[in-house]
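In: One predicted model, sequence on top.
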Amino acid sequence: MLPLSARRSAVRPSRLATAAATIGIAVALGTTGCGAGQISQTANQLPAVNGANVNIDALQLRDVQILYPEKDAPTVFGNGGPFELAFVVANADQTAYYRLKEIKPEKGSVEFVEGSDSAARVIAPGQALSSGTPVGSVRDSEKTVTAELTGAGDTVAAGLTTDLTFVFEKRESNGSWVPAGETTVQTPVDAGADLERQDVARNAEPTFYNQHHGEGDHGESEGGASEAGHEEGGGH
């Protein structure tokens, strides 16, 4: 049997080797984690906007949303509009010209109140076309239009999305316009600037909201709950 000093000498190198291996693994994992974090942060970054983002060919649709009505919102939602649309379409191609032909909603129709002339909706190479300005956003586009959705029925409601299909054309070398494809965007409703906080969950359908929000039924149900609680308390 080895003396105590010899055993300590034999154990010391083993402990040093284990510690060195542990430090090496930790450094390797730390380096890998840092690199992975950097890749995910740069590769998956999206603009800090509330709307939807979609790409089609060289066109980039950004911040697509339905603006919350500034006046008499319950009536506007009940009538299915008119709702102003907000979006930015950027042309990333450096030579091709595109044109926004039309926007097709799930129900109703979209009219270009400003930009009804198709020439006003042409997007030059490296340029952008925008409509509407959401709360807290800044639009810096050379070309602007105003698009309104009407007759949407109950397909538009706060907290839900509705499908808007953007249809585009592309200009050929001879000056003619040909189809350039279309894309359907699941479009949310902008929250607006000053919405009253609702701590009690309710049905998001606009018909339910118009019929029951603020009416006596809600108060009666709360009163009934209080009475029930009082009776239970009396039983104790």
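Out: The structure has been received and is ready for your questions.

In: For the rest of this, base every contact and every neighbour count on C-alpha atoms.
Out: Fine.

In: Now do the strands in this protein.
Out: Applying DSSP state E to the chain gives strands spanning 52-56, 59-66, 83-91, 98-105, 109-114, 122-123, 128-131, 143-150, 161-171, 177-188.

In: Determine the set of other helices and strands touching the first one.
Out: Which is strand 52-56. Counting contacts by 3 or more Cα pairs under 8 Å, 6 or more residues apart in numbering; DSSP states H and E, strand 52-56 packs against strand 59-66, strand 177-188.

In: Turn those into JSON lines, including mean neighbour count and distance to residue 137.
Out: What follows is those, written out as JSON lines (neighbours: other Cα atoms under 10 Å; distance: least, Cα to Cα, whole Å):
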{"stretch": "strand 59-66", "mean neighbour count": "23", "distance to residue 137": "10"}
{"stretch": "strand 177-188", "mean neighbour count": "17", "distance to residue 137": "16"}
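
In: So for residue 151, which of those strands sits nearest?
Out: With Cα to Cα, the closest approach to residue 151 among those belongs to strand 59-66: 13.9 Å.

In: The closest one versus strand 143-150: what angle between them?
Out: 40 degrees (axes from the mean of the first three to the mean of the last three Cα atoms, to 10 degrees).

In: Contacts for strand 59-66 next, please.
Out: 49-55, 83-93, 185, 187-190 (Cα atoms under 8 Å, 6 or more residues apart in numbering).

In: Same question for stretch 160-170.
Out: Contacts for stretch 160-170 (Cα under 8 Å, 6+ apart): 96-106, 155-156, 177-189, 204.

In: By residue count, what's the longest helix in this structure?
Out: The single longest helix within the chain, with elements called by DSSP state H, is helix 4-43.

In: Now do the buried residues in it.
Out: Residues of helix 4-43 classed as buried by neighbour count (16 or more other Cα atoms under 10 Å): none.

In: got another, please set it beside the one above:
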Amino acid sequence: MVPVAALAAGAAIILSGCSAGQVSQTADQVAAINGNTAEAGSIALRNVHIVFPGSGTHTNTAGGQAALALSIINTGETVTDELTGVTTDLGTVKITPADGDKIEIAPSETIVVSTPSAGAETHTTGETVDTEAGTTEAAAIEITGLTQDITPGLTYNVSFNFKENGTVQVEVPVDAGIESPRHESELSKSTTGSAGGH
């Protein structure tokens, strides 16, 4: 009896540790954001996504326009970098800098790229917001003359080119939009008088 009880107690201790540490179900969880992330040297791209069409001019359909939204963070301590271009086979990319004729990212600075008219963040082009890490300025990146429809659920290849940190390619998803209607079928609708039960 004693050896059996000892083995059972030992097995319980071993099995209770199975979900701890790096093999737990939460070890690989990521932040609940719409977009993708990428790094190019000391430049970090966060929440990179194509904005779901809103009430603006962005339709996300062939021949129309789409808007990119993301945050560009310079994690370096001494070197200012510059976004020199964005390329994609989806169409022609137009960059509207926050200030001046180019997007520069100073050390410890975050640049927010958004398009309020397309339903992205509420910053407007040129707005400056103080943050703990530095100054956040809003800019805009639009894709015009779309070569195809852009569909939620798919990702699209976009390259970001930086003067100091080189080029990084990102598989960019489409924001599904907070106003997307919930799909209902006959099976998902509740039926009055149904007995239910499982």
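Out: It's in. Note that the structure is predicted; figures quoted are calculated from it, not measured.

In: Can you calculate the TM-score here?
Out: Once superposed, the chains reach a TM-score of 0.73 (TM-score structural alignment, normalised by the length of structure 2), with 173 aligned residues with a Cα RMSD of 2.9 Å.

In: circling back: out of the helices and strands packed on strand 52-56 of structure 1, which gets nearest to residue 41 of structure 1?
Out: That would be strand 59-66 among those, by Cα to Cα, at 19.5 Å.

In: would CSV of the helices and strands packed on strand 52-56 of structure 1 with distance to residue 75 of structure 1 be doable?
Out: Shown next, in CSV, are these (distance: least, Cα to Cα, whole Å):
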stretch, distance to residue 75 of structure 1
strand 59-66, 16
strand 177-188, 19
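
In: The most centrally placed residue in structure 2: what's it in contact with?
Out: Ranked by distance to the mean C-alpha position of structure 2 (Cα atoms, centre = their mean), the top residue is residue 35 at 1.5 Å. Counting by Cα under 8 Å, 6+ apart, residue 35 of structure 2 touches 46-49, 70, 172-175.

In: How about residue 41 of structure 2?
Out: Taking Cα under 8 Å, 6+ apart as the test, what residue 41 of structure 2 contacts is 165-166.

In: Report the separation between residue 164 of structure 1 and residue 142 of structure 1.
Out: 24 Å (Cα to Cα, to the nearest Å).

In: try residue 151 of structure 1
Out: 30 Å.

In: Those two - which one has more neighbours?
Out: residue 151 (17 against 10; other Cα atoms under 10 Å).

In: what residues are up against that one?
Out: Neighbours of residue 151 of structure 1 in contact, by Cα under 8 Å, 6+ apart: 79-82, 107-109.

In: which residue in structure 2 lines up with it?
Out: Taking TM-score structural alignment, the alignment pairs residue 151 of structure 1 with residue 145 from structure 2.

In: do you know how far the nearest residue to that match once chain neighbours are set aside is from residue 141 of structure 2?
Out: Nearest non-adjacent residue to residue 145 of structure 2, counting by Cα to Cα, 6 or more residues apart in numbering: residue 63, 4.6 Å away. The gap separating residue 63 of structure 2 from residue 141 of structure 2 is 17 Å, by Cα to Cα.

In: more crowded one of these two?
Out: residue 141 (21 against 14).

In: The more buried one touches residue 92, doesn't it?
Out: No - contact criterion Cα atoms under 8 Å: residue 141 of structure 2 and residue 92 do not qualify, at 10.4 Å.

In: what does the residue nearest to the centre of structure 2 align to in structure 1?
Out: Residue 35 of structure 2 maps onto residue 51 in structure 1, by TM-score structural alignment.

In: Name the nearest residue to that match, ignoring sequence neighbours.
Out: That would be residue 63: by Cα to Cα, 6+ apart, it lies 3.9 Å from residue 51 of structure 1.

In: Now which residue in structure 2 aligns to the one you found?
Out: Mapped onto structure 2 by TM-score structural alignment, residue 63 of structure 1 lines up with residue 47.

In: do you know how far that match is from residue 175 of structure 2?
Out: In terms of Cα to Cα, residue 47 of structure 2 sits 10 Å off from residue 175 of structure 2.

In: shared neighbours of those two, anything?
Out: Here residue 47 of structure 2 and residue 175 have 34-35 as joint contacts, going by Cα under 8 Å, 6+ apart.

In: Show me what residue 92 of structure 2 aligns to in structure 1.
Out: By TM-score structural alignment, residue 92 of structure 2 lines up with residue 109.

In: doesn't residue 147 make contact with that match?
Out: No - taking contacts as Cα under 8 Å, residue 109 of structure 1 lies outside contact range of residue 147: 10.1 Å.

In: Next up, the contacts around residue 121 of structure 2.
Out: Counted by Cα under 8 Å, 6+ apart, residue 121 of structure 2 has contacts 114-115.

In: one more time with 6 Å, if that's ok
Out: residue 114 (Cα atoms under 6 Å, 6 or more residues apart in numbering).

In: Look up how far residue 70 of structure 2 lies from it.
Out: For residue 121 of structure 2 relative to residue 70 of structure 2 (Cα to Cα), the value is 10 Å.

In: Also residue 128 of structure 2?
Out: Between residue 128 of structure 2 and residue 70 of structure 2 the computed distance is 16 Å (Cα to Cα).

In: what do you get for residue 149 of structure 2?
Out: Distance from residue 149 of structure 2 to residue 70 of structure 2, by Cα to Cα: 21 Å.
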